[in-house]
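In: Sequence plus predicted model, see below.
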Amino acid sequence: MNLGKQGEALACKYLECKHYRILEKNYRKSFGEIDLIAKDKDILVFVEVKTRNNMNYGLPCEAITPSKIRAIERVANFYVTQRNMENCDCRIDAVEILMVRGKAYVRHTENISGF
């Protein structure tokens, strides 16, 4: 399993332990993708997962740029519209995973945009 898939699997387990319900994994459209879509109580949560095994390219969160957030927002808007969920409360979260010497360090940041 590659590092990205490993990170997404860990993020799923982490969120499920926090009582999130995973609805979709790797939701893809031609104009973008969302790693995980989940429910946190009544809130629809679009989750970007970033995984690193070293700090050569910085922290995982540094790869979540404003343009990446805008792309997630476009796909999230499409998802909500297609499912007639416009009245649902939504947010975009980030789950960062740093794998060091066989240990995973997880940081979850809620509501990384004004979505």
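Out: Cool, the structure landed. Fair warning: this is a prediction, and the values are worked out from it, not measured in the lab. Residues are numbered from 1 along each chain as shown.
In: switch to C-alpha atoms for all contacts and neighbour counts from now on
Out: Noted.
In: Return the set of buried residues in the longest helix seen in the chain.
Out: In the chain, assigned by DSSP state H, the helix with the most residues is helix 66-82. Neighbour counts over helix 66-82 (16 or more other Cα atoms under 10 Å) mark 69, 71-73, 75-76, 79 as buried.
In: residues making contact with whatever helix or strand Gln6 lives in?
Out: Following DSSP states H and E, one finds Gln6 within helix 3-17. In this structure, residues lying in contact with helix 3-17 by Cα atoms under 8 Å, 6 or more residues apart in numbering are 21-22, 35-36, 49-53, 95, 97, 106.
In: In helices, which of the residues you listed fall?
Out: Among the contacts of helix 3-17, no member falls in helices (DSSP H).
In: In strands, which of those residues fall?
Out: 21-22, 35-36, 49-52, 95, 97, 106 (DSSP state E).
In: returning to what we had before: any chance of the buried residues of helix 66-82 in JSON lines with distance to Tyr27 as columns?
Out: Below are those laid out as JSON lines (distance: Cα to Cα, whole Å):
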{"residue": "Ile69", "distance to Tyr27": "15"}
{"residue": "Ala71", "distance to Tyr27": "13"}
{"residue": "Ile72", "distance to Tyr27": "11"}
{"residue": "Glu73", "distance to Tyr27": "13"}
{"residue": "Val75", "distance to Tyr27": "9"}
{"residue": "Ala76", "distance to Tyr27": "10"}
{"residue": "Tyr79", "distance to Tyr27": "9"}
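In: try this one next to it:
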Amino acid sequence: MNNREVGSWGEAEVVDYLKKKGYLIVEKNYRTRYSEIDIIAKTGNTICFIEVKSRKTSKYGLPREAVNRKKQNQIIKGAMTYIKYRKLTTFSYRFDVVEVFLNDGRINHIENAFWV
């Protein structure tokens, strides 16, 4: 699998995982001029902006380590655009990172991984 296929497979796995946990998937691969948000989901009164990181191995570090401050700022800008465009001012918001480990199929959901 190339990197794009790994990413797509990981995102599909996370969508299934979130649905099983009762999340409503609102958007996938939402693009703005600032960034792409992998998954936007709703749970209760909270809109979750979710970055998915999939890895075949941990040879180069944990998947979550790839969500550095620059990437976080891009996601935050994209989320602010989404909130403004959709007029979603009555919700709570959260930024999550979900790690997918292809070698053992493990999924690690980190809620509130970063904030504004």
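Out: That came through, no problem. Small disclaimer: the values here were computed from a predicted structure and weren't measured.
In: Got a TM-score for the pair?
Out: The TM-score (TM-score structural alignment, normalised by the length of the first structure) is 0.94; 113 aligned residues with a Cα RMSD of 1.1 Å.
In: picking that back up, flag every buried residue along the helix holding Gln6 of the first structure.
Out: 7-8, 10-12, 14-15.
In: Equivalent analysis for stretch 85-96 of the first structure, please.
Out: Buried residues in stretch 85-96 of the first structure, counting neighbours by 16+ other Cα under 10 Å, are found at 90-96.
In: which residues does the counterpart of Asn73 of the second structure in the first structure contact?
Out: Correspondence of Asn73 of the second structure to the first structure, assessed by TM-score structural alignment: Arg70. Contacts here follow Cα under 8 Å, 6+ apart; on that basis Arg70 of the first structure touches nothing.
In: I'd like the distance between Arg70 of the first structure and Ala76 of the first structure.
Out: 10 Å (Cα to Cα, to the nearest Å).
In: Nearest to Thr65 of the first structure among the buried residues of stretch 85-96 of the first structure?
Out: The nearest member of these to Thr65 of the first structure, counting by Cα to Cα, is Ala94 at 11.5 Å.
In: what does that closest one align to in the second structure?
Out: Structural alignment (TM-score structural alignment) places Ala94 of the first structure against Val97 in the second structure.
In: Likewise for Lys13 of the first structure?
Out: Checking TM-score structural alignment: Lys13 of the first structure goes with Asp16.
In: That match and Arg86 of the second structure: what is the separation?
Out: Taking Cα to Cα, one finds Asp16 of the second structure at 25 Å from Arg86 of the second structure.
In: ok, back up a step: export the ones in strands among the contacts of helix 3-17 of the first structure as TSV, with columns for distance to Phe115 of the first structure.
Out: Output for these, formatted as TSV (distance: Cα to Cα, whole Å):
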residue	distance to Phe115 of the first structure
Arg21	20
Ile22	19
Asp35	16
Leu36	16
Val49	17
Lys50	19
Thr51	23
Arg52	26
Val95	17
Ile97	23
Val106	23
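In: Then Ala113 of the second structure would be within a strand, right?
Out: Yes. If the criterion is DSSP: H, G, I helix; E, B strand; the rest coil, then Ala113 of the second structure is within a strand.
In: List the contacts of it.
Out: 95-97.
In: Export the residues you listed as CSV, with columns for distance to Gly44 of the second structure.
Out: Below are the contacts of Ala113 of the second structure laid out as CSV (distance: Cα to Cα, whole Å):
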residue, distance to Gly44 of the second structure
Phe95, 15
Asp96, 15
Val97, 18
